[in-house]
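no FASTA, just this:
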């Protein structure tokens, strides 16, 4: 059941008092203006004075990333606070595919910001939503970086227990039973407004939520009007109460400091205004390089597979039309052996996207190396087809 959200209840006084920076607004306008636009309004430096003209990056799979003069000028210049437009477009497309939220984006209910790593987004979200004296629900054990943000905020942290299946909704329900759902409509009530949890690959536990628990937790968030900070409940968010944080630190580079925040536009507008007053925007250079890498890789990823329930084989579906030549010729040239999927069909001349991998005799290090080589081949095939 969809509920109407009153975001003013969640935003603290400092966040509500923030106003747009006129210079930052002009930067966004100029980025979207035609080349014929003459601007004498902004504070942008002349890109002709920058010392870097172009760059070439060699990726670990053997492919290269070329940044010509035009792209480099964009990478070295200021960009809009939400992020480089091409990267924003790509990331929104990813969220739409993964979480089925195209309608929320198109209707303007949901938005996305690029931040200086997910830590920056988490910090600014807490600083927008938490006031002194607030009760804040925190999964325990929890990520130390989050605790470093909220501990000094003069709020009361309420630990919610987790186990091997992630945050325990029964414990959350017991904690919230102290309040009535009607308290969520009372501005003077001390009922918690924010729940922080890590639903996938928790730090330090490594645990993740089951689908059943996700549903239970979201139902409790609706009942008690909570905004949960989660990274995998976005697809079931019918109210606009989930704030999702993503990071490219482990996937691409921790030093690039690129993360994203996706969630209800009224909340993200406040985070954006905070960014205007603090960092202005995440590194343009990092964003442009990341965007080029992601565009090169595409949305679909490299492979699909299911965890084996027994035996000694892994059956993979690759993002190529046919695996025969890739496996029997090109993979062998890279000194790695798999079996093409056509070997397991009635008609071995029929194209197959599948590959069989045996893990019975390889060490973990050898398996990692083998799949790195296979991934490099798949990316090369994708680049040829693009």
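Cool, the structure landed. These numbers come from a predicted model, not from an experiment.

can we go C-alpha only for contacts and neighbour counts from here?
Noted.

and the nearest residue to residue 198 once chain neighbours are set aside, what does it touch?
Distance criterion C-alpha to C-alpha, 6 or more residues apart in numbering; nearest residue to residue 198, sequence neighbours excluded, is residue 230 at 5.9 Å. Residues counted as contacts of residue 230 (C-alpha atoms under 8 Å, 6 or more residues apart in numbering) are 196, 197, 198, 199, 242, 243, 244, 245.

taking those residues one by one, which sit in strands?
Here DSSP state E is the test, and the contacts of residue 230 give 196, 244, 245 as lying in strands.

picking up where we left off before, tell me how far the residue nearest to residue 198 lies from residue 70.
As judged by C-alpha to C-alpha, to the nearest Å, residue 230 and residue 70 stand 38 Å apart.

how about residue 145?
For residue 145, the distance to residue 70 - C-alpha to C-alpha - is 38 Å.

please enumerate the strands of the stretch 201-350 of the chain.
Remark: strands assigned in the stretch 201-350 of the chain by DSSP state E, counting those that start in this stretch are 227-229, 244-247, 259-264, 303-305, 313-318, 339-340.

any idea of the angle the very next helix or strand once past the shortest one forms with strand 313-318?
So the one you mean is strand 339-340. The helix or strand immediately downstream of strand 339-340 is strand 354-358, counting by DSSP states H and E. Between strand 354-358 and strand 313-318, the angle comes out at 150 degrees (axes from the mean of the first three to the mean of the last three C-alpha atoms, to 10 degrees).

which strands or helices does strand 354-358 pack on?
If you count contacts as 3 or more C-alpha pairs under 8 Å, 6 or more residues apart in numbering; DSSP states H and E, strand 354-358 packs onto strand 313-318, strand 339-340.

one more structure, for comparison:
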């Protein structure tokens, strides 16, 4: 008797753009995929792969912070420097499938797949461009990560901003926005872009109740959820957040992970987990662009996962959570000291950023972008993160990830001086205009 395996029943043709539907596989890329999967006795003369003997590299050694190490040499090094299938290095794909299964326990797992991408931004670009076309409306949390905005903007899409509170997107507001839009006969969105954990720039973490309600709304209004989640393991809440992928009973979630924040940004590795038809569309896009994510980076990541295993990787994530939580607490204390009476902020529940709202200044753009450098401090103006960046915004995003304690202290001291001068300058402008 065959065991019944539930399958995703969604028709994804509704969500794919015409360009995505017209993409066709490259025969050479398919041959590379076949060659990697073929038995060792198959001799391939099909691919245009260079001979590894011509590569000038003979050995690479990698030492990890726990004292363990590995060496790439011979055939393994040759494979790490060679072309691979567009979907990813097969051994890493296998390891990541097991990792995602353990980390999220996704429903309908047999109907999903993974594709390795060249960092989160590449994955974001590939996923959005498979789904959005000219004039399509896209749901975004407001404020939201501007890296998504630069992908969306050339497609002339309509952004539908959903306002956040101190706990992220409010499902009540989301539902009302969609209900009003449907009632007015406007085109409905096919996708929502969201950072559920450590929203960039606000640092909010959606509660499980809100995630469940947002997912129910996605089912009701028939849109996909692109969950860009690079800070998933860098939460500062007592309980680990459950991902949208873990709640996805219909195949609506496109999960985007990145190794940039947790292993190395220079590796340029991320991975997309989604329903197999959506992964296939993204793979075809990769075949026509950069072929595949860097092989050497993928092999290094695979060796790390092989040496550490799932539990040791989770221990690594625990250490960096404590590292960044300590930094969050430091910058929060410094902000209270230097910005008292000038600004307010909420303690971020995840991620890298403190979202500061300045009192008495309508828009921080010129203050930060034009006068900040001359005052020896550089932060991100809030308007850069808004769905409509042309509108004034009184916020500033400050990162606590990399600067030293002394540098953060001095930066916030300089910011306070900058704000006070801006308030005086604003008063003088107002007086001259009266």
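Okay, I see it. Values in this document were obtained by computation on a predicted structure and should not be read as measured data.

most neighbours out of the ones in strands among the contacts of residue 230 of structure 1, which is it?
Most neighbours among these, by other C-alpha atoms under 10 Å: residue 245, with 26 neighbours.

distance of the alignment partner in structure 2 of it relative to residue 9 of structure 2?
Structural alignment places residue 245 of structure 1 opposite residue 256 in structure 2 (criterion: TM-score structural alignment). Applying C-alpha to C-alpha, the value for residue 256 of structure 2 to residue 9 of structure 2 is 22 Å.

with residue 171 of structure 2 instead?
Here the criterion is C-alpha to C-alpha. By it, residue 171 of structure 2 lies 26 Å from residue 9 of structure 2.

the more surrounded of these two?
Ranked by neighbour count (other C-alpha under 10 Å), residue 171 of structure 2 and residue 9 place residue 171 first, with 21 against 9.

can you give me the strands in structure 2?
Under DSSP E, structure 2 gives strands at 59-63, 69-73, 112-117, 137-142, 158-165, 168-169, 191-194, 224-228, 253-258, 270-275, 343-345, 353-358, 380-381, 395-399.

could you dump these to JSON lines with distance to residue 329 of structure 2?
JSON lines is the format used below for these (distance: least, C-alpha to C-alpha, whole Å):
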{"stretch": "strand 59-63", "distance to residue 329 of structure 2": "31"}
{"stretch": "strand 69-73", "distance to residue 329 of structure 2": "34"}
{"stretch": "strand 112-117", "distance to residue 329 of structure 2": "33"}
{"stretch": "strand 137-142", "distance to residue 329 of structure 2": "25"}
{"stretch": "strand 158-165", "distance to residue 329 of structure 2": "21"}
{"stretch": "strand 168-169", "distance to residue 329 of structure 2": "20"}
{"stretch": "strand 191-194", "distance to residue 329 of structure 2": "25"}
{"stretch": "strand 224-228", "distance to residue 329 of structure 2": "25"}
{"stretch": "strand 253-258", "distance to residue 329 of structure 2": "25"}
{"stretch": "strand 270-275", "distance to residue 329 of structure 2": "28"}
{"stretch": "strand 343-345", "distance to residue 329 of structure 2": "13"}
{"stretch": "strand 353-358", "distance to residue 329 of structure 2": "10"}
{"stretch": "strand 380-381", "distance to residue 329 of structure 2": "20"}
{"stretch": "strand 395-399", "distance to residue 329 of structure 2": "12"}
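
out of the ones you listed, nearest to residue 290 of structure 2?
With C-alpha to C-alpha as the measure, strand 112-117 is the member of the strands of structure 2 nearest residue 290 of structure 2 (9.8 Å).

and the closest one, what does it pack against?
By 3+ C-alpha pairs under 8 Å, 6+ apart, strand 112-117 of structure 2 packs against helix 90-104, strand 270-275, helix 276-287.

so where is it in structure 1?
Aligned by TM-score structural alignment, strand 112-117 of structure 2 falls on residues 110-115 of structure 1.

before we move on, what about stretch 132-139 of structure 2?
On structure 1, the counterpart of stretch 132-139 of structure 2 by TM-score structural alignment is residues 130-137.

contacting residues for the residue lying closest to residue 247 of structure 1 once chain neighbours are set aside?
Nearest residue to residue 247 of structure 1 in three dimensions, chain neighbours excluded: residue 259, at 4.2 Å (C-alpha to C-alpha, 6+ apart). If a contact means C-alpha under 8 Å, 6+ apart, then residue 259 of structure 1 has 114-121, 245-249 as its contacts.

alright, calling it a day.
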